[in-house]
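Participant: Structural data only, the sequence is not supplied:
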């Protein structure tokens, strides 16, 4: 690890406690008749990168603003390193926040933007110079000290905003859609840089995003919020492969939702007109998630865990096709087809099959 990285990260590692870095306990927030957060609880461990993911109005930005101190919870507690930070104003909380707009001072140089918080804290000039130099070296901006924000690219401005927040060595960094203002190619590259920076410093990161791919690629754990509640909180792999509810399955990767009723012998009569044989027997009304990439095109559909569908539409995605299939019992499924073979044509019947363990039971 370079000396600059080690120096920036050392205080954070020393501050890490045995318990959660951040604990949100039963937090509720209402705006008039609208409930933005409804008794939400979650933990963030020291050095963990957590993404808050959800649609508009899910409560993710409200939660971030409550942790930062820009909003006050109506109920519940917010603990940082075991300390209730609710009485503290935003500037007195040991957290930093990076906004989507970066919020850099346009009249200040890169050096002065990064040094701003240290000067407000009364840090000595030699120490400021050393820490700013270390921070800029960490993100490859040595030599940019005298430039103004208007002279930087979007990615460079984002890196300045990041190190301005990290130079004060907070144990927790809050990020409000930090990559949202970047184009697709730069967003991916900057996302990897962001992840590397988090690992190097050891700070806990909590990031709000509406981008599923971004959350799955960067975070250690993803909290999926729905209507102010925590729908599921797990690793990206677990969320994608084992969604707990219909909403999580549909939101993450747009899984096909198969509704049906168990008939007592372990099989499920699917509303789409197929017979399911899941790994575990089911009775009564049930629902399963079936990922598009788990469905295979076969010569003839099997009697169980198979269906014959009609291709409705097709979209080319580089090394694969996304096919929209119409089912005999009604409804549509998304199916991933390999690009190394000619795809079927719209209106053509296609036989499909999947394995029993591809059917993920959904709780609600």
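Facilitator: Looks like it came in fine. Computed from a predicted structure; not experimentally measured.

Participant: contacts, neighbours, all on C-alpha from now
Facilitator: Fine.

Participant: where's residue 284 relative to residue 262, distance?
Facilitator: 5 Å (C-alpha to C-alpha, to the nearest Å).

Participant: who has more neighbours, these two?
Facilitator: residue 262 (20 against 10; other C-alpha atoms under 10 Å).

Participant: can you tell me the helix or strand for that one?
Facilitator: Element membership for residue 262 (DSSP states H and E) is strand 256-263.

Participant: for that strand, packing partners?
Facilitator: Judged by 3 or more C-alpha pairs under 8 Å, 6 or more residues apart in numbering; DSSP states H and E, strand 256-263 is in contact with helix 246-251, strand 268-270, strand 283-290.

Participant: after the second one comes which helix or strand?
Facilitator: Translated: strand 268-270. On the C-terminal side of strand 268-270, the closest following helix or strand by DSSP H and E is strand 275-276.

Participant: quick one: residue 164 is in a strand?
Facilitator: No: with DSSP: H, G, I helix; E, B strand; the rest coil as the criterion, residue 164 is located in helix rather than a strand.

Participant: What about it, how many residues nearby?
Facilitator: 27.

Participant: contacting residues for the residue nearest to it when sequence neighbours are not counted?
Facilitator: Spatial nearest neighbour of residue 164, chain neighbours left out: residue 114 (4.2 Å); criterion: C-alpha to C-alpha, 6 or more residues apart in numbering. The neighbours of residue 114, taking C-alpha atoms under 8 Å, 6 or more residues apart in numbering as the test, are 132, 160-161, 163-165, 167.

Participant: Distance to residue 110 added to the residues you listed, as CSV?
Facilitator: Shown next, in CSV, are the contacts of residue 114 (distance: C-alpha to C-alpha, whole Å):
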residue, distance to residue 110
132, 10
160, 7
161, 9
163, 10
164, 9
165, 13
167, 13
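
Participant: A further structure is provided below for comparison with the first:
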């Protein structure tokens, strides 16, 4: 069992039950020292992209503006993800403390925390944590804390779309450059980070980078994962990075409830490429999973047993992207609609090898034609599922051929 790095008992025991102990220590450190500590810990963003937290912070620190913002994204718009909600419900003080540490390191005068409008308990818990801060002497040097609510629309999870919402506009991603760290809210430098990312900071500040890395036998730190309902141990779990994906599934996920052999895995949510059972010995970390054609993303782990029709899965994933597209970019809109239609037709027995050969053509034609990264998201799941589970598609092609013969 991994040490619970978010637990207040663990964190406050280090300094004798003092409220916000990591924040007190952070205030004795320079912003540059905190950035170096984050770099030594190897912490990366937990919202999906896995971008090094220290590099994003360094970009923010280089901005000369006197007014800066930090925005914490707690909307958790990835389907199946429960980690941020878990932290906000059970460890709201740790979330707030980590956000305040980041705001201090970024020299930000305003801290925005965005939550889903339906997360009533999380909102109340966070408000209680802010009230606790106001009763503490630390409040004198704390930034202004604003709690905002956002919709469940998937595109709101994109950082520039989130900033649009917080500015009172429609959730449409912005053209970049400028990037949010250059011109975000009110045209000011704005650092956007995920709830889980900042929740790791109190432990790192109190215990040090080496202790944080040592939480993993590979010296790579930890991450929260959400195991789908198909797993014996479904739900949110803290998992060490650097072990094999197979160990993640069996030790921390408990294997499948069905007891059947795993046929396919998406280790990082809907935009991650599919992996076969033969590929499960890959190292569970961002770089190795990318090299394997998949992604760690925000740690939403989906697994499918040997009886699963992967064409049905493909149709579900492509339909999700079709529905989630904001429609702002013609290329993205066209791509998501066409990919969804191809998979739906194949599932309905009206597909063919000629039809599915259009998938890579459509993806290539629309490469880099979107304002944000959403246009790239359907590519890995669509291409990997076609390549690795072609037998499932062939069975549907045979159904299509039989229909033609009968007619």
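Facilitator: Nice, I can see it. This one's a predicted model, so the numbers in the text were calculated from it and none came from an experiment.

Participant: TM-score of the superposed pair?
Facilitator: Remark: TM-score between the superposed chains equals 0.28 [TM-score structural alignment, normalised by the length of the first structure]; 176 aligned residues with a C-alpha RMSD of 6.9 Å.

Participant: coming back round to it: out of the helices and strands packed on strand 256-263 of the first structure, deepest packed?
Facilitator: Mean neighbours per residue, mean count of other C-alpha atoms under 10 Å, is largest over these for strand 268-270, with a mean of 22.

Participant: Strands of the second structure, start to end?
Facilitator: 69-74, 110-116, 144-150, 190-194, 222-227, 235-240, 262-266, 275-276, 300-305 (DSSP state E).

Participant: Can you tell me which of those strands is nearest to residue 59 of the second structure?
Facilitator: strand 190-194 (9.0 Å; C-alpha to C-alpha).

Participant: Which other helices and strands does the closest one contact?
Facilitator: Against strand 190-194 of the second structure (3+ C-alpha pairs under 8 Å, 6+ apart) you get helix 53-61, strand 69-74.

Participant: Report the next helix or strand after the top helix by length along the first structure in sequence order.
Facilitator: Secondary structure of the first structure per DSSP state H: the longest helix is helix 184-201. Remark: after helix 184-201 of the first structure, the chain's next helix or strand is strand 204-209, criterion DSSP H and E.

Participant: Could you check the angle that next one makes with helix 184-201?
Facilitator: Strand 204-209 of the first structure and helix 184-201 are oriented at 160 degrees to each other (axes from the mean of the first three to the mean of the last three C-alpha atoms, to 10 degrees).

Participant: Mind giving me the packing neighbours of strand 204-209 of the first structure?
Facilitator: Counting contacts by 3+ C-alpha pairs under 8 Å, 6+ apart, strand 204-209 of the first structure packs against strand 49-53, helix 60-68, strand 172-176.

Participant: From the contact counts, what lies against the longest one?
Facilitator: So that's helix 60-68 of the first structure. Partner elements for helix 60-68 of the first structure (3+ C-alpha pairs under 8 Å, 6+ apart): strand 34-44, strand 95-98, strand 172-176, strand 204-209.

Participant: now what about the helix or strand that the last one is followed by, what contacts it?
Facilitator: What that stands for is strand 204-209 of the first structure. The helix or strand immediately downstream of strand 204-209 of the first structure is helix 212-218, counting by DSSP H and E. With C-alpha under 8 Å, 6+ apart as the test, helix 212-218 of the first structure has contacts from 49, 51-53, 191-192, 195, 209, 222, 236-237, 252-253.

Participant: in helix 212-218 of the first structure, what's buried?
Facilitator: Neighbour-count burial for helix 212-218 of the first structure flags 212, 214-216, 218 (criterion: 16 or more other C-alpha atoms under 10 Å).

Participant: Repeat that for stretch 322-342 of the second structure.
Facilitator: For stretch 322-342 of the second structure, the neighbour count (16+ other C-alpha under 10 Å) marks 322, 325-326, 331-333, 335-342 as buried.

Participant: so which of the helices and strands packed on strand 256-263 of the first structure gets nearest residue 41 of the first structure?
Facilitator: helix 246-251 (17.7 Å).

Participant: Show me what counts as buried in stretch 76-84 of the first structure.
Facilitator: Buried residues in stretch 76-84 of the first structure, counted by 16+ other C-alpha under 10 Å: 76-81.

Participant: Can you flag which of the buried residues of stretch 322-342 of the second structure belong to helices?
Facilitator: 322, 331-333, 335-342.

Participant: picking that back up, deepest in the core, which of the helices and strands packed on strand 204-209 of the first structure is it.
Facilitator: It is strand 49-53: most buried of those by mean count of other C-alpha under 10 Å, with a mean of 27.

Participant: packing partners for that one?
Facilitator: Using 3+ C-alpha pairs under 8 Å, 6+ apart: strand 49-53 of the first structure touches strand 204-209, helix 212-218, strand 221-226.

Participant: Next, the distance between the ends of stretch 98-118 of the first structure.
Facilitator: Start-to-end span of stretch 98-118 of the first structure (C-alpha to C-alpha) is 16 Å.
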